[in-house]
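>>> Please find the sequence and the predicted model below.
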Amino acid sequence: MNKLLGIMAAIDRVLAFIIKPIVVLISLAVAFMLAYGIFSRSVLQVPVFGLEELVLLGAMWLYMLGAALASRERSHLSADFIQVICKNQAVIRVMHMVATIISLFMACMFATWSYDLLEWGISRGQTSTVLKLPWYLSQSSLFLASLLFIFYLIRDFISDLRDFCYPEQAKTTAVPEQH
């Protein structure tokens, strides 16, 4: 299990190396476009047509890649009340596995749905109103994020399973530390 987690950790480092700068660039671009749009509309009295389409496209990618990074660090929203009401580490580990399995199932459903949406968007050839950007540019963010969710949830399940089967190894984990 540790060898597989090591391979997944190496893949994770590459993914993080790619995704983090993209998130920063998209964040800066969205912030700049929003500020420019507000300045242009309120000070210059000249609306910038199509800017909202670019902001929406950037926001979709930013939200989905940000969610993937949260999944990577296991810092996404969760309701871990089991640790509050139960001190038995075996029960806590089982509940972590159950939660991961449920999340993995939901991520697979999300991947199926987002793939169907992406395929539909490509086949229809629909575009945005002003800039004529293909809809699949934003729809693809959903599909990519769902694949990343599945990758990280499989990693988390393997880690949870290892922690359950070998509690003495629970301290060493392939999940990156939160900063």
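Nice, I can see it.
>>> For the rest of this, base every contact and every neighbour count on C-alpha atoms.
Fine.
>>> quick one: the spatially most central residue of the chain from Glu52, how far?
Nearest to the geometric centre of the chain sits Ala68, at 1.9 Å (C-alpha atoms, centre = their mean). Here the criterion is C-alpha to C-alpha, to the nearest Å. By it, Ala68 lies 24 Å from Glu52.
>>> got another, please set it beside the one above:
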Amino acid sequence: MERLANVLLTSLICLVAGGQFVQVITRYLLEIPVLGLEESLIYPTLWLYILGAVNASRENSHIRANVLEIFLKTPRQFALLAIVGEVLSLAIGLWLTWWAWDFTRYSLRVWRESPTLYIPTFYADVALVTGLGLMMLYTAIHLIGHIREFATAEEKANG
């Protein structure tokens, strides 16, 4: 799974960077802008952004401001704080995923198209529900891991 994520993210970033490079060369050096290039780059850019967030969730490497950790002393307290954080993340994330699912259904029903190239915007809109769904899966996996850490820390504390 990690290899697939790395290949996909690398491909998307190369595509976006290559498209921007072409845009800069044609627009500013050749003074011939490519019609629709910016519009077509929105799709891989959006997927790159969402899948980057999914990757951070998979790696459990989101930026956190864990100020409460300053006051904690034992591994059990750290695990409990992590459990509370994951439960809150899961609750909020599931609500957002439900909202994104409603938006995806709306997008499918309306079937809007981009203004210049007439690319269906559904292909970009579906990224949100896909990304949030995957992030919630990884959050649940991390929650289970923190619950196991808490149980292990409790066993060690009791002897």
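Done, it's in. A quick note: this is a predicted structure, and the numbers were derived from the prediction, not measured.
>>> Quick TM-score on the pair, please.
The TM-score (TM-score structural alignment, normalised by the length of the second structure) is 0.92; 156 aligned residues with a C-alpha RMSD of 1.7 Å.
>>> quick revisit: how about the residue nearest to the centre of the first structure, what's its partner in the second structure?
Alignment note (TM-score structural alignment): Ala68 of the first structure maps to Val54 of the second structure.
>>> any idea how far that match is from Leu132 of the second structure?
Taken as C-alpha to C-alpha, the span from Val54 of the second structure to Leu132 of the second structure is 8 Å.
>>> circling back: so who does the residue nearest to the centre of the first structure touch?
Ala68 of the first structure makes contact with Ala145, Leu148, Phe149 under the criterion C-alpha atoms under 8 Å, 6 or more residues apart in numbering.
>>> Apart from its neighbours in sequence, what residue is nearest the second one?
Read that as Leu148 of the first structure. Ala68 (6.0 Å; C-alpha to C-alpha, 6 or more residues apart in numbering).
>>> For the helix or strand harbouring that neighbour, give me the average deviation versus the second structure.
Counting by DSSP states H and E, the element that carries Ala68 of the first structure is helix 51-73. For helix 51-73 of the first structure, the mean deviation from the second structure after alignment is 0.8 Å (mean C-alpha distance after the TM-score superposition for the first structure).
>>> any idea how far Leu144 of the first structure is from the residue nearest to Leu148 of the first structure?
According to C-alpha to C-alpha, Ala68 of the first structure and Leu144 of the first structure sit 9 Å apart.
>>> swap in Leu25 of the first structure?
18 Å.
>>> of these two, who's got more company?
Leu144 (18 against 13; other C-alpha atoms under 10 Å).
>>> Can you find the partner of that one in the second structure?
Matched to the second structure by TM-score structural alignment, Leu144 of the first structure sits across from Thr130.
>>> And for Met33 of the first structure?
That one, Met33 of the first structure, aligns with Gly19 by TM-score structural alignment.
>>> What is the burial count for Pro47 of the first structure?
14.
>>> give me the element it is part of.
With DSSP H and E as criterion, Pro47 of the first structure is part of no helix or strand.
>>> Distance of it relative to Arg155 of the first structure?
47 Å.
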